[in-house]
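Novice: Make a model of this:
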Amino acid sequence: MIFADSEEQTHDRDLDITGETCPMTFVRTRLALDRMAPGQVLRLALKGDEPRRNVPRTATEQGHAVLSATEAEGGILVLRIRKKS
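Specialist: Have a look, this model is predicted:
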């Protein structure tokens, strides 16, 4: 389990794309954001050099805000992205 149950909920939706490769990493991220209301927060787990570079950059380019990036076990990066208003 990537997301611990004890974590304070500071997000509206979780998405685990640790098993995906580019370009599917951002395709899945974008689909999740498209299904969310403006201002909601997506908590996203990803893994690998390419997704670490591309997902936050592309989200920002599309007007979304990367609120945090936290390292987790096993080389996983957990991002919190606020959907643009």
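Novice: contacts and neighbour counts: CA atoms only from here.
Specialist: Noted.
Novice: Nearest residue to residue 11 in space, ignoring adjacent ones along the chain?
Specialist: In this structure, residue 11 finds its nearest non-sequential neighbour in residue 41, 4.7 Å apart by CA to CA, 6 or more residues apart in numbering.
Novice: Also this sequence, please, to line up against the first:
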Amino acid sequence: MSSTTASTTSGIPEAKLDLRGTPCPINFVRTKLRLEQMTPGSLLEVWLDPGEPIEQVPDSLVMEGYKIEEIADCTGFFALKVRRPADLA
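Specialist: This is a model prediction of the structure:
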């Protein structure tokens, strides 16, 4: 078993993914693939466009078992923080 570090439980993302300009559902697919590559418990920050991307991607991630920790309304885009659960296969 690998040991966990303090960063896996903090609010600081281990990775960032800029998906501004990426249409649905490709932005969801890219987010999910990136989360699957990350260590369980890791936090990913995803930048999404307003409208359909920020409306659809968080809901789709929750349905897949991921935990949304924060959605920040930035100027012209949204920053979504999503955590990969430790028990997700």
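Novice: ok so, going back, for the residue nearest to residue 11 of the first structure, what is the corresponding residue in the second structure?
Specialist: In the second structure, residue 41 of the first structure lines up with residue 43, judged by TM-score structural alignment.
Novice: shouldn't its match be in contact with residue 17?
Specialist: No - between residue 43 of the second structure and residue 17 there is no contact, the gap being 11.2 Å when judged by CA atoms under 8 Å.
Novice: neighbour count winner among these two?
Specialist: More crowded of residue 43 of the second structure and residue 17, by other CA atoms under 10 Å: residue 43, with 27 against 16.
Novice: what's near enough to touch residue 22 of the first structure?
Specialist: Contacts for residue 22 of the first structure (CA atoms under 8 Å, 6 or more residues apart in numbering) come out as 50, 51.
Novice: Let's see that with 10 Å instead.
Specialist: 48, 50, 51, 54, 55 (CA atoms under 10 Å, 6 or more residues apart in numbering).
Novice: Please identify the residue in the second structure that aligns with it.
Specialist: Alignment note (TM-score structural alignment): residue 22 of the first structure maps to residue 24 of the second structure.
Novice: ok, now residue 52 of the first structure?
Specialist: By TM-score structural alignment, residue 52 of the first structure lines up with residue 54 in the second structure.
Novice: Make sure its match is indeed in a strand.
Specialist: No - Residue 54 of the second structure is assigned helix when assessed by DSSP: H, G, I helix; E, B strand; the rest coil, not a strand.
Novice: quick one, strands of the first structure?
Specialist: 13-16, 41-47, 65-72, 76-82 (DSSP state E).
Novice: Using CSV, please lay out those together with distance to residue 30 of the first structure.
Specialist: Putting these into CSV (distance: least, CA to CA, whole Å) gives the following:
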stretch, distance to residue 30 of the first structure
strand 13-16, 11
strand 41-47, 10
strand 65-72, 13
strand 76-82, 11
